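In: Predicted coordinates and the sequence they were generated for:
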Amino acid sequence: MVKKILFSYQNKTQLIIAMIGSFLGFTFLVTSIHYLIRVNEFGEGEDILGNNTMIIQKEVNNYSSMKMTKTDFSQREIESIRNESFTESLQPILSNSFGVSLQTDSELVPYFRSDVFVQSVDNEFTKIDAAAWKWEPGDEFVPIVLPRDFLVMLNTFASAKGIPQVSDDLAKTIGFKFTLYNDEKKDWEKVKIVGFTNEVSAILVPASFMEYGNATFPTSVPAKTTQLMLTVKEGRFGEFENYLEKRSLESKENSMIVGKLKSVAGTLFSILIGISVITVFLAGLVLIQYAQLLISRNEYEIRTLLRQGYAPNHIIRTIILYFIKVFAIIAGASLLVFGVAKFFIDELLVQGGIHIASGYTLLSILSVVIAFGIYTVVNYFNAKKGILKSR
């Protein structure tokens, strides 16, 4: 009876307009939050380096080939880059000044040996477990991160010998060893592959091992800093790219492409989130205003119901349940449309070569639940105030 008295003779035009606005706002909000999260996750797990982390170096030109310009970084240049607004963290990459070669040390694969170049960075720039990325003299083996190109070369060698090629998992079980040397002495250290990288051309080793090698097998050639490991702040990739171009610096092309994709997409989705929040907010105000008008127009009826013995909480509950159903319809329709749109968007991304996780993100769904809750709470207090005022 209370529901029939309050809602049967109301003009629904304002309510329908507000529902359409909320529906569009919710749909855009959940979609933009979902894909902002997925875009930021893009590329994670494919490489051993941390997110937004890349290697930069000076471009090599004809002048540097003739030793007219330097390709190494001075301490002043390093500090200058560290103080740039786009830099989250930066560290020079340590390189070996001692001789080092890598060879197989297992009966599972034929003998293979090659002189190599090793580098080291702090663990904060990698996604390797800190417990696995440490070494002290006397340890059983040296943990290393192998460039994937090196594994391709090893498999090419295996194919030429007519033996089975080596997968990533199998390579981690194969025994390898380093030969460390200078003009006066040499030594051997067993090594174990703990990961692979597409971003670094050299073999990565813990900093403690690099310091040990440079100190134990010194040479007349001093180690120079020719590369830097840099983590770019979120949303600052454009500044970083412009800086590289102006200062004749470069980074690996695929890292730049991924970084640019994440930066551009992140900006677009952030703008869409802002628009969605404004749309949801304005539609919410219209719904709240509709509830206020509903109570105002039914002030006589509400006062009559109260005088007949109806409890204020009963009337308030009737109004709140009505709007909960309205919000549920809006939220349900938004999530349904999002699910359908997500299927087609994911297909388009896959066709474009962008592979992202196919599951739903908790935060995107939670945003609808939070907005639903805020609307309900605001309407409750709004209805309570209006009903009590009508007594």
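Out: Structure's in. What do you need? Please read these numbers as outputs of a predicted model, since none were measured by experiment.

In: rest of the way, CA atoms for contacts and neighbours
Out: Fine.

In: Doesn't residue 325 lie inside a helix?
Out: Yes. Under DSSP: H, G, I helix; E, B strand; the rest coil, residue 325 falls within a helix.

In: How many neighbouring residues does it have?
Out: 11 (other Cα atoms under 10 Å).

In: Could you do residue 89 as well?
Out: Neighbour count of residue 89, defined by other Cα under 10 Å: 16.

In: Which positions within the host helix or strand of residue 194 qualify as buried?
Out: Assigned by DSSP states H and E, residue 194 belongs to strand 186-197. Within strand 186-197, the residues that count as buried by 16 or more other Cα atoms under 10 Å are 189, 190, 191, 192, 193, 194, 195, 196, 197.

In: Thought residue 123 was touching residue 133, still the case?
Out: Yes. Contact criterion Cα atoms under 8 Å: residue 133 and residue 123 qualify, at 7.2 Å.

In: Can you list the buried residues in stretch 15-23?
Out: Residues of stretch 15-23 classed as buried by neighbour count (16+ other Cα under 10 Å): 15, 18, 19, 21, 22, 23.

In: so who does the fourth one touch?
Out: Same thing as residue 21. 279, 280, 283 (Cα atoms under 8 Å, 6 or more residues apart in numbering).

In: Second structure follows, compare the two:
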Amino acid sequence: MLKKILFNAQNKSQLIIAMIGAFLGFTFLVTSIHYLIRVNEFGEGEEILGSNTMIIQKKVTNLNTLKLASLDFSAKDIDHLKKQEFTKSLDPIISNNFDVTLQTDSELVPYMRTDVFVQSIKGEFTKIDSDKWKWKPGDQFVPIILPREFLVMLNTFATAKGIPPVSDDLAKSVNFKFTLSAKGKKEKVDVRIVGFTNEVSAILVPSSFMEYGNTNYAKNKAAEITQLMITVKEGLFGEYENYIKRHSIESKANSMVVGKLKSVAGTLFSILIAISVITVFLAGLVLLQYAQLLISKNEYEIKTLLHLGYSPRRIIRSILFYFIKVFALISAASLLTFSLIKLLIDQMLMTGGIQIDSEYTLLSFLAVFIAFGVYTIVNYFNAKRGVLKTL
């Protein structure tokens, strides 16, 4: 009865236009939020370093060969980098100033012994539990992060010996030993792999172990800082790239490619999110205006219904439920369209060799429900004010 009186005689062209606008806005909004999240996750995988974290060093030039320029970072260089807007965190990578060898100590893999290069970084740059990334003299073993290329070399060596290759999980259970040496003294320490990295060429050890080795087995020459670990803030990768070009600094090529991809894609999706929010907002205003016009045009009918004994709450609820249905239809259509678009985009990315998580993101759906809730609340008060005004 109420529906026929209030809605059936209305011109719905404005409503349809607003619904189309809201539908497009919601579809773009959900899609943009989903892929912004997935793009920011891209490249992490099983990498042990944190997001947007990379190693930088100075470029080698002819001046370095002629010993007319230095490759190490001075305290002034480090301080200048820390003050840059794009720098989230920065810390020197400490290298070993002592002789160290790594050898296998397990029946699972063939015996192998080699001189190695070790470095230490702070735990904040890794995704390893801080309780696992620590060491002190007397501990059962030293936790290390192994370059994945080292495991490839180990498996190549094992295959040549007729021994099955070692997986990542199995490698973490294999016993290794460090041998620290200096003139006249030597020490062996048990080692255990806790993670792997594609970004670092050296074996990573906790800072406390590096300090112990450099204190007790150091060579006469003072250690130099030639590499830094930097984490770049989200959305500022372009500034970071321009800075390192101007100052003849370089980073690993694949880190730069992933960082640039994430920065460009992140910027594009952020712009699309902003446009989507504006579209949804404008469509919501049109829907609210339509509700106001509906109440205004039906002022006589509403007054008549009130005189016949209909309560204001019942009329308000009828108007509210009508627009809840409209908004629910828009939301459902948007989510369904997003699901279809997602299948297409995921397939295109997979074909192009970009592997991202195909699971749905909670935040993208949550954005629709939040908008739904906000619109319902605003529409309730709008309908209440309009109906009560007729009293």
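Out: Arrived safely. Bear in mind the structure is a predicted one, so any value in this text is a computation, not a measurement.

In: Out of the contacts of residue 21 of the first structure, name the ones that lie in helices.
Out: 279, 280, 283 (DSSP state H).

In: quick one on the thing from earlier: higher neighbour count, residue 133 and residue 123 of the first structure?
Out: Just comparing residue 133 of the first structure and residue 123: by other Cα under 10 Å the higher neighbour count belongs to residue 133, 20 against 16.

In: what do we get in the second structure for that one?
Out: For residue 133 of the first structure, the aligned position in the second structure is occupied by residue 133, per TM-score structural alignment.

In: Work out for me the element its match sits within.
Out: For residue 133 of the second structure, there is no helix or strand it lies in under DSSP H and E.

In: ok, now the one 5 residues further on?
Out: With elements taken from DSSP H and E, nothing contains residue 138 of the second structure; it lies in neither a helix nor a strand.

In: now it: how far from residue 120 of the second structure?
Out: 19 Å (Cα to Cα, to the nearest Å).

In: more crowded one of these two?
Out: Using other Cα under 10 Å as the criterion, residue 138 of the second structure and residue 120 rank with residue 120 on top: 22 against 8.

In: tell me the contacts of that one?
Out: 93, 94, 95, 204, 205, 206, 207, 210.

In: now these as CSV including distance to residue 37 of the second structure, secondary structure and neighbour count?
Out: Formatted as CSV, the contacts of residue 120 of the second structure follow (distance: Cα to Cα, whole Å; DSSP: H, G, I helix; E, B strand; the rest coil; neighbours: other Cα atoms under 10 Å):
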residue, distance to residue 37 of the second structure, secondary structure, neighbour count
93, 30, coil, 21
94, 33, strand, 23
95, 35, strand, 24
204, 29, strand, 25
205, 31, strand, 27
206, 31, coil, 21
207, 33, helix, 21
210, 37, helix, 21
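
In: any chance of those residues in JSON lines, plus distance to residue 302 of the second structure?
Out: Shown next, in JSON lines, are these (distance: Cα to Cα, whole Å):
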{"residue": "93", "distance to residue 302 of the second structure": "75"}
{"residue": "94", "distance to residue 302 of the second structure": "78"}
{"residue": "95", "distance to residue 302 of the second structure": "81"}
{"residue": "204", "distance to residue 302 of the second structure": "76"}
{"residue": "205", "distance to residue 302 of the second structure": "77"}
{"residue": "206", "distance to residue 302 of the second structure": "75"}
{"residue": "207", "distance to residue 302 of the second structure": "76"}
{"residue": "210", "distance to residue 302 of the second structure": "81"}
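
In: tell me which of those is nearest to residue 294 of the second structure?
Out: residue 93 (68.0 Å; Cα to Cα).
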